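Chemist: Sequence unavailable; structure follows:
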């Protein structure tokens, strides 16, 4: 049953380009389906979270991560009486704007783009679904509903101050009310992202040998989970023990968000989606106690995984890949595919040129960026990429 504060597809604000709606899908279901069929969504298969795409078949990619986020988001959304299709659409789209090489690639591209307004992956996701996907006869982008675009743009909260260029450019044409909170559906997608990556980064770090099972078993939430598994399954094989513990951690995080959010929504008195947007704080949150525990887990992952010596070496290597590619494309448009050269021909100044080059690089997969670097440079610092 849909809660009164949920987004209702029958009263959605519509699409920027009017369309005849489907007779057998809601507008939010159609948004979700368009995202799944988008080229940018398929490319997530070869974009990584922490490790570079070719380092191992068992590590998460942006695609598997997005699917996991959508699954968690769907569960929480159902428990809160929200529109699960809108929640799932925002969850599936939330990483579309990431360039190759995860957050390392985003940091590198943002640094390269500082003279031209910077780079932000959320803003880039909006640009992809409103402009860069070009398959439909009647419009550029996917022509998603206002509610879905709002969720992609501000699922992490209101966007204030100096807006990322791509977001400011679109918002000037189609006001997404960036100063308010997003719908509860979008807020669920944001928390589902936290749940998914906290859980799977622990597993990927263990697989990579960056830390040990004993170290993980001492962390908050995990210590209780491992103890519960050991009580129920004494002597369980290592891989099964790990899986059983981590699935319990997953359950703790999901249950905490549901319980906390139900309380916050009731406390807010929200009786409409407009009330959710106007609320002075997000209504979908972790409890303070669990959030404190998660900060300890994040600190552990930052030190032992995201800044591990082997990961830092790879970060430096792939950063250099983008720092080589960007000026090369800026200097010689013939290095880009023919369909991108017409875009560059229309650039009126250096900033416009840089944004086209950034769009091209941001759309690359890990493997394609490495292949392009090898094609253009072969080696760097004595290494073959």
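Modeler: Noted; the coordinates are in hand. No experiment lies behind these values; they were computed from the predicted model shown.

Chemist: hey, let's count contacts and neighbours off CA atoms from now on
Modeler: OK.

Chemist: Quick one: the strands in the chain, in order.
Modeler: With DSSP state E as the criterion, the chain has strands at 379-380, 383-384.

Chemist: Can you tell me which of the ones you listed is packed in deepest?
Modeler: Per-stretch averages of neighbours, counted by mean count of other C-alpha atoms under 10 Å, single out strand 379-380 among the strands of the chain, with a mean of 14.

Chemist: okay, how far is it across stretch 10-25, tip to tip?
Modeler: Separation of the first and last residues of stretch 10-25 by C-alpha to C-alpha, to the nearest Å is 11 Å.

Chemist: swap that for stretch 121-141, please
Modeler: Rule used - C-alpha to C-alpha; the end-to-end distance of stretch 121-141 is 16 Å.

Chemist: Show me what it is in contact with.
Modeler: The contact list for stretch 121-141 (C-alpha atoms under 8 Å, 6 or more residues apart in numbering) reads 17, 38-40, 93-99, 106, 142-144, 149, 152-153, 164-167, 170.

Chemist: Quick check: buried residues in that stretch?
Modeler: Buried residues in stretch 121-141, defined by neighbour count with 16 or more other C-alpha atoms under 10 Å: 121-130, 132-134, 140-141.

Chemist: ok, second structure coming up, stack it against the first:
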């Protein structure tokens, strides 16, 4: 039932290390399953989305966020006639490279790594699935298909200019054609990420009491959804009212992407997936009016949630944790666990050692980073 421009597993480009195909699962299903069973995927349950993992049981983590992205992505992929297994694999893996403490941790680690080639979470995801997951007898990584790796590298668009070292290293071995757009399934995963965090950040901000329902009713899309719920269910309890309104906001975004993408695909009339890659612009997009509304919502969230005093205070604390741990491990790599000793021994210079340290810190969960900081630097006060 796939459209002609979808990624067809029967025409997949294969894996870096050839494998016999499964009798029961497509190559993209196997990719998805390997991602779900990866250690890095399990660690996402203790990694920050906005709030540090221990701050509340009901706030999103990277794991719950990734599951929500996958659910949205499957819906959109099905409506557009795309490959659901590939779309889901990309959605589940798109945040594997995130550090502890979310974007705050990434910014801190990028500052630490500036003299050593920098740090980028998308490139780190490639490094994880091609090298750092070490469970299989015949290769490092998960040996994913070219299509899944391409999607992870380029789901936000072509990668040009100076490449992050983690991506450049793998691309030299296995050309992911970084200068083009990714296939449509990767584009769906990228937009589904936007939909999921726009929706759940509103929910988490309300739960944290950083703003109120009345505050967000002044925003586009949201106010109309609350008004619809009030007309249908007068006197509804506050939590049910909120849920009913925000699920409608969710539906508005999903419907808009499906309708706009159908329009763009019809105008392009792609005959194969390569036509989507060569289109010069994404074919999976929000409409211009909805995108303008979402920018207003994002501006509100930036001011009232991401820069809320309590969030900023925690950001400053966890930035100190990363900034303290990195130079400590770099100067005293014996503090890394025993199974990292081979990587340390293989590091030929300070840059190579810094990249080992970055791999180790990036893989930490929030709680483990805090515990290690307390164990190794108990008097630092971070």
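Modeler: Nice, I can see it. Predicted, not measured: the structure shown is a model, and the values here were computed from it.

Chemist: TM between them?
Modeler: Superposed pair, TM-score by TM-score structural alignment, normalised by the length of structure 2: 0.99. Supporting alignment: 382 aligned residues with a C-alpha RMSD of 0.7 Å.

Chemist: re earlier: among the buried residues of stretch 121-141 of structure 1, pick out the one closest to residue 215 of structure 1, please.
Modeler: Comparing the buried residues of stretch 121-141 of structure 1 against residue 215 of structure 1 with C-alpha to C-alpha places residue 121 closest, at 32.7 Å.

Chemist: That closest one matches what in structure 2?
Modeler: Alignment note: residue 121 of structure 1 maps to residue 121 in structure 2; criterion TM-score structural alignment.

Chemist: picking that back up, so can I have JSON lines of the strands of structure 1 showing distance to residue 34 of structure 1?
Modeler: Formatted as JSON lines, the strands of structure 1 follow (distance: least, C-alpha to C-alpha, whole Å):
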{"stretch": "strand 379-380", "distance to residue 34 of structure 1": "39"}
{"stretch": "strand 383-384", "distance to residue 34 of structure 1": "39"}
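
Chemist: so which of those comes closest to residue 180 of structure 1?
Modeler: With C-alpha to C-alpha as the criterion, residue 180 of structure 1 lies closest to strand 379-380 of those, at 46.4 Å.

Chemist: elements contacting the closest one?
Modeler: For strand 379-380 of structure 1, there is no helix or strand it packs on, judged by 3 or more C-alpha pairs under 8 Å, 6 or more residues apart in numbering; DSSP states H and E.

Chemist: average gap between it and structure 2?
Modeler: Its match in structure 2 and strand 379-380 of structure 1 itself, once the structures are fitted together, sit a mean 3.3 Å apart by mean C-alpha distance after the TM-score superposition for structure 1.

Chemist: Any idea how far that strand is from the middle of the chain?
Modeler: Centroid separation for strand 379-380 of structure 1 versus its chain: 31 Å, with C-alpha atoms, centre = their mean, to the nearest Å.

Chemist: go on, stretch 46-64 of structure 1?
Modeler: In terms of C-alpha atoms, centre = their mean, the centre of stretch 46-64 of structure 1 is set 14 Å apart from its chain centre.

Chemist: Give me the buried positions along that stretch.
Modeler: 46-53, 59-64.

Chemist: Give me the distance between the two termini of it.
Modeler: Chord length of stretch 46-64 of structure 1, first to last residue, is 10 Å (C-alpha to C-alpha).

Chemist: quick one on the thing from earlier: quick one, which of the strands of structure 1 is nearest to residue 70 of structure 1?
Modeler: Checking those against residue 70 of structure 1 by C-alpha to C-alpha gives strand 383-384 as the closest, at 37.3 Å.

Chemist: Distance from the closest one to the middle of the chain?
Modeler: Distance of strand 383-384 of structure 1 from the chain centroid (C-alpha atoms, centre = their mean) equals 31 Å.
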